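Engineer: no sequence on this one, just coordinates:
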């Protein structure tokens, strides 16, 4: 069942405790190169600002870095938070990337600012930008399409590149908009799993074919940690638990080494919140992960998976990619 379901990766360029951003970005490139070698479909980078421990704020720059160090894997944004940027600037950035790396660039768009109000103001966007999201998506589509006679505003580079646009979401708004516009849809199950089923169903049932897409296409983001034993996978997952705990507490989001137990590190309420945040996580052996993925495909008609793999050791993270690739090979 999974043989024809693409596997992709979402990267936040998470900084290990005690490491540097330069080392982090070098590790991200090695990670992308391993993904390409193992047959993964896409490598997307997420936009976050003012978050110690996450180094993916200059998302378009990192996309160019990753695309320049790989040859075939698609590279894109998961996503660009459109309220933070003028659409013309995004069209020019991704149009330039598309000219440098033809047929390899994706533009995933999110509606949330992806940061706090102080940082939003520092990005020089107004408080109503999120309300203008449908209009700005439409403008981006126009700027990336071939120019028409009489068109005054042009993205150069950008015009005619037709960079594929995806809508990303963790609620129902983007699912409805993606369906209405006939665009592919990616649900952020890696941090907001609660509305997954409802959002996917709304998108699939309300989908209207377009020049971009004839039928609905759903990509599901989810955390995954694979290991030879379930015990080892659960041990590795404590790195992610510590990071989400830090997020809840408003602390820096450094990747910390795994621990034998989280007891004493969180209280009961915090444990509940962290596990709810990671409610869609697949943690276990390749066989256990395969069963969970097959159930999601069977239940929801998922077309593609995009994994977040948050572990401390870069070599272990690449080994997890090998285990995930083995799942497809076993079909």
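Structural biologist: All right, it came through fine. Treat the numbers as computed from the prediction; the structure is a model and nothing was measured.
Engineer: hey, let's count contacts and neighbours off CA atoms from now on
Structural biologist: Will do.
Engineer: in the protein, which spans are helices?
Structural biologist: For the chain, the helices defined by DSSP state H occupy 21-37, 59-68, 87-100, 117-122, 133-144, 173-181, 196-206, 230-236, 238-249, 268-277, 286-300, 314-329.
Engineer: will you turn the ones you listed into TSV that also has mean neighbour count and distance to residue 8?
Structural biologist: TSV is the format used below for these (neighbours: other CA atoms under 10 Å; distance: least, CA to CA, whole Å):
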stretch	mean neighbour count	distance to residue 8
helix 21-37	18	8
helix 59-68	20	14
helix 87-100	20	19
helix 117-122	12	29
helix 133-144	19	24
helix 173-181	22	20
helix 196-206	18	18
helix 230-236	19	20
helix 238-249	19	19
helix 268-277	15	21
helix 286-300	16	13
helix 314-329	18	10
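Engineer: got another one to weigh against that:
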């Protein structure tokens, strides 16, 4: 049986606001905990009115107070946006509040466009190859090994579970070199998945935290009692993907019956590409698609995602997905 986790972008619905999105995030995390999800992650995005997880560490503190056992973390923190010391302090604080439960996934994408990235970083003149160096600096703060000459307080001695994230081959190479677990963003960028996993496993070097490769992949699941209902629910995220890829992002829209039937060629091509790693349908349909994906990739863990306009429908989908994955006997 493959382990399963949840990725939440903390979507802001049309007609809703950030306060509602944050309340639903806590509710969803508690629901995931009850249904056996190993972890609940929030992704860092900025300048997007439909995503409320920009202050990722603050959101995790909120979610941690609503849960008791599930691991909570960032999937991920876009490290080029931050000084490593700041992240050490933030996640050291979270580790002190919720010991043994904190994950820290690290990515090198901006989580925004270049204009927003400039506002976050104040300058884009930093070294584009600095991500590995920043990861090592962050590890040093947690290890409290004195290499930086600065003691992170909080942070020194904290033990968040660090992951390297990626949607290309770079992250796979870095995770392998550092002996860290690796998560691939195949739920929206599926192209390099198989090659990245192969490189990670081939080049993996055992470390003090991990003795063998451990890989996770993002996977969209929209589960409902029938295939038709699942396709209807998925249309909210499908609309969001098309809007984002055509330069018109916004809040999560309500679902539309037969949405794909009314799409032109460009929209259909966008969805065919971005949703390659997805299962949309009844439990039987989802089981078939999940089993095929896990057999193909051999991932140790699935990062399940998929926002619906109706929060209750997302809770039902998450519960069905957990039942399906628990019932599969596939290579882990």
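Structural biologist: Thanks, I have the structure now. The shown structure was predicted, so the numbers you read here are calculated from the model rather than taken from an experiment.
Engineer: from residue 299 of structure 1, how far off is the residue lying closest to residue 230 of structure 1 once chain neighbours are set aside?
Structural biologist: In space, not counting the residues next to it along the chain, residue 230 of structure 1 is nearest to residue 284; the distance is 4.3 Å by CA to CA, 6 or more residues apart in numbering. Distance from residue 284 of structure 1 to residue 299 of structure 1, counting by CA to CA, to the nearest Å: 21 Å.
Engineer: please pull up the equivalent of the residue nearest to residue 230 of structure 1 in structure 2.
Structural biologist: Structural correspondence for residue 284 of structure 1 with respect to structure 2 (TM-score structural alignment): residue 281.
Engineer: show me what contacts its match?
Structural biologist: 222, 223, 224, 225, 226, 227, 228, 229, 230, 231 (CA atoms under 8 Å, 6 or more residues apart in numbering).
Engineer: recalculate using a threshold of 7 Å.
Structural biologist: Taking CA atoms under 7 Å, 6 or more residues apart in numbering as the definition of contact, the neighbours of residue 281 of structure 2 are 222, 223, 224, 226, 227, 230, 231.
Engineer: from one end of stretch 185-192 of structure 2 to the other, what's the distance?
Structural biologist: With CA to CA applied, stretch 185-192 of structure 2 spans 10 Å between its terminal residues.
Engineer: sorry, slip of the keys, the one I care about is stretch 290-308 of structure 1.
Structural biologist: Start-to-end, stretch 290-308 of structure 1 (CA to CA) is 16 Å.
Engineer: now swap in stretch 109-116 of structure 2 and tell me
Structural biologist: The first and final residues of stretch 109-116 of structure 2 sit 12 Å from each other (CA to CA).
Engineer: can you tell me what part of structure 1 it aligns to?
Structural biologist: Alignment of stretch 109-116 of structure 2 against structure 1: residues 112-119, by TM-score structural alignment.
Engineer: got it, and stretch 157-174 of structure 2?
Structural biologist: The alignment of stretch 157-174 of structure 2 onto structure 1 (TM-score structural alignment) spans residues 160-177.
Engineer: residues in contact with that stretch?
Structural biologist: Outside stretch 160-177 of structure 1, the residues that touch it by CA under 7 Å, 6+ apart are 79, 95, 98, 105-110, 144-147, 178, 183-188, 192, 195, 199, 202-203.
Engineer: brilliant, that's me finished.
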